[in-house]
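Peer 1: Structural data only, the sequence is not supplied:
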């Protein structure tokens, strides 16, 4: 119609360059911002967590029962994880980052799955050896449902777990 502006979708189709960048961000992340829904206020709550990768590349974290985000994840396992750090120079919004929509799954202890994840977590986060076996700490898999890659201004992509090499998700 005359006078009507056409809005184009800013989300680009996933391509190999986007998949490679997304996998690199996931592979190199040592910490991220975890978003949950606080069960008491029903408001979003974001905190910094340490991350590692499970055997299939799924993000793993180690959290204490004393942490506010642990109660939130036990109440509602839906979560969001932001990975990617701004570089030393320039506008932080021009640096790539990825947001993962995930479902948190606490690994039962004792179990073979927990023991294998524990070994992988410690290989990537060796300082956690000081507290990983405390009774109030749990390993949690953040099983990816979908992802959004912002590769810089004008470079946004919706990705699937398969795009990330994860092959599935929660």
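Peer 2: Ah, there it is. Quantities reported herein were computed from a predicted structural model and do not represent experimental measurements.

Peer 1: From now on I want contacts and neighbour counts done on CA atoms only, so please keep to that.
Peer 2: Noted.

Peer 1: The residue nearest to residue 124 when sequence neighbours are not counted - how many residues pack around it?
Peer 2: Spatial nearest neighbour of residue 124, chain neighbours left out: residue 52 (6.0 Å); criterion: CA to CA, 6 or more residues apart in numbering. By other CA atoms under 10 Å, the residues close to residue 52 number 25.

Peer 1: Check residue 142 too.
Peer 2: 27.

Peer 1: and what of residue 158?
Peer 2: Neighbour number of residue 158 under other CA under 10 Å is 17.

Peer 1: correct me, but the residue nearest to residue 124 touches residue 32?
Peer 2: No - if you go by CA atoms under 8 Å, residue 52 and residue 32 don't touch, sitting 10.1 Å apart.

Peer 1: Now the residue nearest the centre of the chain: which helix or strand?
Peer 2: Centroid-nearest residue in the chain: residue 81, 3.3 Å away (criterion: CA atoms, centre = their mean). If you go by DSSP states H and E, residue 81 is part of strand 78-83.

Peer 1: this is the other structure I want to compare:
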């Protein structure tokens, strides 16, 4: 690591904060590549039963086609508090890979029920044919805990194999 690297070594404080940010997120910013250019949108998000972020996307949305074409994506969780400088509040950027959950797969029913337990309004459209559950499999993370508190995290730090 370069001497001027601003990132701290991952420790239990960072791992816990990152997992808490994922657990508490109800929405996130999702970035991918759409037609060769960066594309960012807001998505509903829940922490899956195994800790992996889970979302629901529609074929009508540009980000769905982008994720199918290139599953590499970035997910930003963590919102500023009501007071103070927004840059002093923790946030986590995940580098992830989108994994669409097959409706006829063994895990679909349990993930659907889990998603609905945390996002009950999705009951209105989750069963439409153009909607798909997507697991956002973390590969790495960048955690900013506020000024002077930043960590690089691995998939293992985030509780992923």
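Peer 2: That came through fine. Just so we're clear, the structure is a prediction, and the values are computed from it rather than from any experiment.

Peer 1: hang on, the earlier thing: what lines up with the residue nearest to residue 124 of structure 1 in structure 2?
Peer 2: Residue pairing (TM-score structural alignment): residue 52 of structure 1 is matched to residue 46 of structure 2.

Peer 1: same check, this time on residue 101 of structure 1
Peer 2: So, by TM-score structural alignment, residue 101 of structure 1 is matched to residue 95.

Peer 1: list the contacts for its match?
Peer 2: 72-75, 138-141 (CA atoms under 8 Å, 6 or more residues apart in numbering).

Peer 1: in structure 2, which spans are helices?
Peer 2: Assigned by DSSP state H, the helices in structure 2 fall at 12-24, 62-69, 108-118.

Peer 1: which one of those lies closest to residue 145 of structure 2?
Peer 2: Proximity to residue 145 of structure 2, assessed across the helices of structure 2 by CA to CA, is greatest for helix 12-24 (8.1 Å).

Peer 1: Can you mark which positions in that closest one are buried?
Peer 2: 14-15, 17-19, 21-23 (16 or more other CA atoms under 10 Å).

Peer 1: Same check on stretch 46-65 of structure 1?
Peer 2: For stretch 46-65 of structure 1, by 16+ other CA under 10 Å, it's 46, 49-54, 57-64.

Peer 1: Figure out how far it is from the centre of its chain.
Peer 2: Stretch 46-65 of structure 1 sits 8 Å away from the centroid of its parent chain (CA atoms, centre = their mean, to the nearest Å).
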